[in-house]
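> Provided below for reference: sequence and predicted model.
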Amino acid sequence: MFFISLFFPVAALAATPTNFDVDFKKISAAPLSPAQGISFEKLRGKVVLVDFWASWCTPCKEALPHYNRLYKAYKDKGLVVIAVNEDDDLKERDAFLKGQKFDFYIYQDQDRKMLGEFKVQALPTLYVFDKNLKPVTFYRGFGPDKPALLEKTIQDLLK
């Protein structure tokens, strides 16, 4: 089995989304799709979105198709989307994924290590990292205004 090495757990979250530090520390999660995952080296120089989600979370399921659209639109310009699943019920997760066609990377946080390192307090939570893998912003929850705000952030970071 292959594992992803992500080196950006969030050390602390302050009141301002961009006011948090990243302690580059190895975190592993099991890749679900594509099966080989992506290595840390391939993230360098890319804008990276890391989304935490679960199949029981309605806003999570609403957000994922938007992230897929953004990934397809901007992957050739340097966008990487990594969706980290937090389901306990893997059958429920698999049933949800079976009915979807996502092109981005999907991982399972088997031991909840990433959830803890990123200090995720609610699902969905999305972190945005610039080409230097520095955190730019994060979003908790999902609403109708988020796709446009996120797309603008991505466009600015890819310039």
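All right, it came through fine.

> when you work out contacts or count neighbours from here on, use the C-alpha atoms and nothing else.
OK.

> helix/strand/coil for the residue nearest the centre of the chain?
Against the mean C-alpha coordinate of the chain, by C-alpha atoms, centre = their mean, the closest residue is Val50 at 1.7 Å. Using DSSP: H, G, I helix; E, B strand; the rest coil, the structure places Val50 in strand.

> next up, the contacts around it.
Contacts for Val50 (C-alpha atoms under 8 Å, 6 or more residues apart in numbering) come out as 81-84, 126-128.

> recalculate using a threshold of 10 Å.
By C-alpha atoms under 10 Å, 6 or more residues apart in numbering, the residues touching Val50 are 6, 8, 80-84, 105-106, 118, 125-129, 138.

> then Tyr139?
Counting by C-alpha under 10 Å, 6+ apart, Tyr139 makes contact with 17, 51, 123-128, 146, 150.

> next one: Tyr139 relative to Thr18, how far apart?
11 Å (C-alpha to C-alpha, to the nearest Å).

> put this next to the first one:
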Amino acid sequence: MKYLLLSFALFIGGLSHATEPLSGPAPDFTLKSRDGKNIRLSDLRGQVIMLNFWASWCGPCRQEMPLLDELSKRYSRAGFTLLGVNVEQDTAAGEKYLQDTPVSFPILWDPTSTVSKLYNIDAMPSTVMIDRDGNMRYLHRGYKPGYEKDYKKQIKELIRE
């Protein structure tokens, strides 16, 4: 029941889109990636970073994932890195989803929600845009078709800086 209520709260939170400007340094972290390597955020300094927090049970996350993969492929050569941060305690559900919907960008596992808490994530999906200097610039809560237009605009803006 507790997980059902949390899922519902996160789903409801994902229904309203709020793009918020952010400022300040992005909290550094290291998480294990899907391929078993540790990825440290600060090692990516100099890149525009998109952190996308998601879960396999989240309908909007599932809808958004293929669109994120397109963004990753389109802008990666321009200094853009997308990191998908799966927030589920059991990574098996995330793995199963990714077998059915493969993506080319790194997937990181946050089973204890350590990084989610660092970034005060309170809706699924949530996306944080980080500039080349390691500063948080934008936060997106939720996803509905069309939000990727905002992502493209912000990616281009941050790449040009």
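Arrived safely, thanks for sending. This structure is a prediction, so every number in the text was calculated from the model and none was measured.

> so what number do they get for TM-score?
Here the TM-score for the pair of chains, by TM-score structural alignment, normalised by the length of the first structure, is 0.81; 143 aligned residues with a C-alpha RMSD of 2.0 Å.

> of the contacts of Tyr139 of the first structure, closest to Leu97 of the first structure?
Asp51 (15.3 Å; C-alpha to C-alpha).

> in space, what's closest to the closest one - neighbours in sequence excluded?
Leu126 (4.2 Å; C-alpha to C-alpha, 6 or more residues apart in numbering).

> what distance do you get for the one you found to Val81 of the first structure?
From Leu126 of the first structure to Val81 of the first structure the distance is 10 Å (C-alpha to C-alpha).

> what sits in contact with each of these two?
Shared contacts of Leu126 of the first structure and Val81, counting by C-alpha under 10 Å, 6+ apart, come down to 49-51.

> export the residues you listed to TSV and tack on distance to Cys60 of the first structure?
Below are those laid out as TSV (distance: C-alpha to C-alpha, whole Å):
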residue	distance to Cys60 of the first structure
Leu49	14
Val50	13
Asp51	9
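
> of the contacts of Tyr139 of the first structure, buried ones?
51, 123-128, 150 (16 or more other C-alpha atoms under 10 Å).

> quick one: which of the residues you listed sit in strands?
51, 125-128 (DSSP state E).

> how is the residue sitting furthest away from the middle of the first structure assigned, secondary-structure-wise?
Ranking residues of the first structure by C-alpha distance from their mean position (C-alpha atoms, centre = their mean) puts Lys91 at the top, at 21.3 Å. Three-state call for Lys91 of the first structure (three-state DSSP): helix.

> cool, Ile155 of the second structure as well?
Taking three-state DSSP, the label given to Ile155 of the second structure is helix.

> isn't it up against Leu68?
No: if you go by C-alpha atoms under 10 Å, Ile155 of the second structure and Leu68 don't touch, sitting 11.8 Å apart.

> ok, Thr81 of the second structure to Ser7 of the second structure distance?
28 Å.
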